[in-house]
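[1] pasting the structure only:
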């Protein structure tokens, strides 16, 4: 893993949002942050390139669009707010939902998103910000982290979960996408928000690339924590716990003096970059037949990797 971090570790994970995203955090610009989250949460189900291409070719729902759409008495009882929106069930292709009698007047289908799940996600996120955070997501994050940071026992865990647990209830948002998006947002915060950065250091996004690397390399097997990809990756002794154990043994300051010594997000991101087709493109299903042991003798890890079969 030290080799992976040296080959694929990024030295610019902190403060990447020195542009528009960081300024939105400084300014308390919730509408911009909402639109940023909608875009990030939409990167699921297909490749990032395909998702971004679709969004470039279609109008994206803005905070103001949803404010206007929900300013009038709702045609559907589910559009009253965050807690009533549960079970909307809108399906774009079938043009159906849980309240078919109100569908013709409903605003949920209006954004031209890839599928109905994303329409539901967009409204669910909007209602969460409007109703749960009182329309101010930045202040809500500040308050949540400040309260969770009190005391020393399990402090990092409590701060992560102060954000993850409530946001997990937003429709259609997986743990992977949630951790990935929050890590980017929290690490984009200015130095004046140290709790944001501290929490972002431990946000880990486990996708199939990361899980499969930990499996092929034999790390999961050696630790005796074998499991299938999915929710188990975030359970006790799952992939996320394994990455955190590794991170405690790798001093990230050697890669950037601004990094904390223990930087789990850095380690997870290095694994992803080593595997991703758009990055170093070494350890992935395009290059490896998982019915056989990996034959890539040019891989820097070839001699120490277990090259386990799936």
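    All right, it came through fine. Computed from a predicted model, the values in this text were never measured in an experiment.
[2] going by C-alpha atoms from here, please, whenever you check contacts or count neighbours.
    OK.
[3] relative to residue 102, how far out is residue 79?
    According to Cα to Cα, to the nearest Å, residue 79 stands 11 Å off from residue 102.
[4] er, residue 126 I mean
    According to Cα to Cα, residue 126 stands 20 Å off from residue 102.
[5] ditto for residue 172
    Per Cα to Cα, residue 172 is found 22 Å from residue 102.
[6] who's in contact with stretch 156-173?
    Identification of contacts with stretch 156-173 by Cα atoms under 8 Å, 6 or more residues apart in numbering yields 41, 86, 117-118, 120-121, 124-125, 128, 141, 144-145, 148-149, 174-175, 178-179, 198-200, 202-203.
[7] quick check: PyMOL command selecting the buried ones in those.
    Only the buried entries of the contacts of stretch 156-173 go into this PyMOL selection, using 16 or more other Cα atoms under 10 Å:
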select buried, resi 41+117+118+120+121+124+125+128+141+144+145+148+149+174+175+178+179+198+199+200+202+203
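[8] now, the contacts of stretch 156-173 that are in helices?
    Among the contacts of stretch 156-173, DSSP state H puts 41, 117-118, 120-121, 124-125, 141, 144-145, 148, 175, 178-179, 198-200 in helices.
[9] isn't residue 302 up against residue 308?
    No. Applying Cα atoms under 8 Å, one finds residue 302 not in contact with residue 308, separated by 11.4 Å.
[10] who has more neighbours, these two?
    residue 308 (19 against 14; other Cα atoms under 10 Å).
[11] take the one below as the second:
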């Protein structure tokens, strides 16, 4: 699971094709690599535990960190990852799984969800979701977008008898630039007085994720597939992404329209209600 999670984190901030090509050419970091790393001579005290790791500040380009006196003996920079923050993410995740999860991510998820679960509570799903996302937010490089993407795939692909996993996985929303920009262009953010720049604000109260969840709770997803849960925010978010992405329908995509001008399409099904707000003002 570590190998898979750290690879998911490697896809952030760049196209999937470029990230995959880089990993194919330069290799991937594996659990066994990090498990053996602390035994390779003197190491930085940051690697002692997950709690101690915060503030590593390794930079690949400048080859600097928070403890330059230990740099030459530190195994963290030795892995040929695309950028220094990915090296930090790999070690932070390794230490989190080792120290916080006691080496058993599945048992940790079960325990977190069970502790947060309050059957019948109006905020039951949110409580369980936050029970996973809040601790993972402490892992360098695992922001809400990356953590939601990884956890959603893991939880939804599990045993159908794990109701907590399935319910929580269905609620996890991944807001990337395509989804945020669509909410902006259509005028949805403007109508709801929720305009904000892409980034952490997308996951804050009133942001993109909450808007999508609110709408998804009003749509019975079982009309699309009888095996789906009635409320399926992740499915709605993925539908928006497919509508915009070049690898999907590619309709509301900045590479297909002039993003400095309002969209001129009259064939889109959303045309009657779309406000066609440009992302950037015209020069």
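    Sure, I can see it. Bear in mind the structure is a predicted one, so any value in this text is a computation, not a measurement.
[12] list the contacts of the equivalent of residue 230 of structure 2 over in structure 1.
    Aligned by TM-score structural alignment, residue 230 of structure 2 pairs with residue 261 of structure 1. With contacts defined as Cα under 8 Å, 6+ apart, residue 261 of structure 1 is in contact with 248, 250, 251, 252, 253.
[13] for these, which single residue is the most surrounded?
    Neighbour count (other Cα under 10 Å) singles out residue 252 as the most crowded of the contacts of residue 261 of structure 1, with 23 neighbours.
[14] rewinding a little: neighbour-wise, which of residue 126 and residue 102 of structure 1 wins?
    The neighbour comparison of residue 126 of structure 1 against residue 102 (other Cα under 10 Å) goes to residue 126, with 24 against 15.
[15] look up how far residue 151 of structure 2 lies from residue 106 of structure 2.
    In this structure, residue 106 of structure 2 and residue 151 of structure 2 are 11 Å apart, going by Cα to Cα.
[16] picking up where we left off before, which residues are in contact with both of residue 302 and residue 308 of structure 1?
    Here residue 302 of structure 1 and residue 308 have no joint contacts, going by Cα under 8 Å, 6+ apart.
[17] now do the buried residues in stretch 72-86 of structure 2.
    By neighbour count on 16+ other Cα under 10 Å, the buried set for stretch 72-86 of structure 2 is 73, 74, 75, 76, 77, 79, 80, 81, 82, 84, 85, 86.
[18] which one's more surrounded, residue 106 and residue 151 of structure 2?
    The residue with more neighbours, out of residue 106 of structure 2 and residue 151, is residue 151; 21 against 13, by other Cα under 10 Å.
[19] which stretch of helix or strand covers the corresponding residue of structure 1 for that one?
    Counting by TM-score structural alignment, residue 151 of structure 2 corresponds to residue 182 in structure 1. Taking DSSP states H and E as the definition, one finds residue 182 of structure 1 inside helix 175-187.
[20] quick one: average offset of that helix versus structure 2, please.
    With mean Cα distance after the TM-score superposition for structure 1, helix 175-187 of structure 1 departs from structure 2 by a mean of 1.1 Å once superposed.
[21] against which helices or strands is that helix packed?
    Applying 3 or more Cα pairs under 8 Å, 6 or more residues apart in numbering; DSSP states H and E, one finds that helix 175-187 of structure 1 contacts helix 30-41, helix 155-167, helix 194-201.
[22] roughly how far is stretch 112-127 of structure 2 from the heart of the chain?
    Distance of stretch 112-127 of structure 2 from the chain centroid (Cα atoms, centre = their mean, to the nearest Å) equals 21 Å.
[23] where in structure 1 does stretch 167-177 of structure 2 align, residue-wise?
    Taking TM-score structural alignment, stretch 167-177 of structure 2 hits residues 198-208 over in structure 1.
[24] span of the matching stretch from start to end?
    26 Å.
[25] re the thing from before, which of the helices and strands packed on helix 175-187 of structure 1 is buried the deepest?
    Sort those by mean neighbour count, taking mean count of other Cα atoms under 10 Å, and helix 194-201 sits at the top with a mean of 22.
[26] that one vs structure 2, average distance?
    Superposed on structure 2, helix 194-201 of structure 1 shows a mean distance to its aligned partners of 0.8 Å (mean Cα distance after the TM-score superposition for structure 1).
[27] run the angle between that helix and helix 155-167 for me.
    Relative orientation of helix 194-201 of structure 1 versus helix 155-167 (axes from the mean of the first three to the mean of the last three Cα atoms, to 10 degrees): 80 degrees.
[28] tell me the helix or strand right after helix 194-201 of structure 1.
    Once the chain leaves helix 194-201 of structure 1, the next helix or strand it forms, by DSSP H and E, is helix 208-216.
[29] contacts made by that following helix with the rest, please.
    Against helix 208-216 of structure 1 from outside (Cα under 8 Å, 6+ apart): 220-221, 226, 229, 233, 239, 268, 271-272, 275-276, 283-284, 305-310.
[30] that one vs structure 2, mean deviation?
    The superposed helix 208-216 of structure 1 is, by mean Cα distance after the TM-score superposition for structure 1, a mean 0.9 Å from where its aligned residues fall in structure 2.
[31] what's the angle between that helix and helix 175-187?
    Angle, helix 208-216 of structure 1 to helix 175-187, by the same axes, to 10 degrees: 110 degrees.
[32] what's the first helix or strand after helix 208-216 of structure 1?
    helix 219-222.
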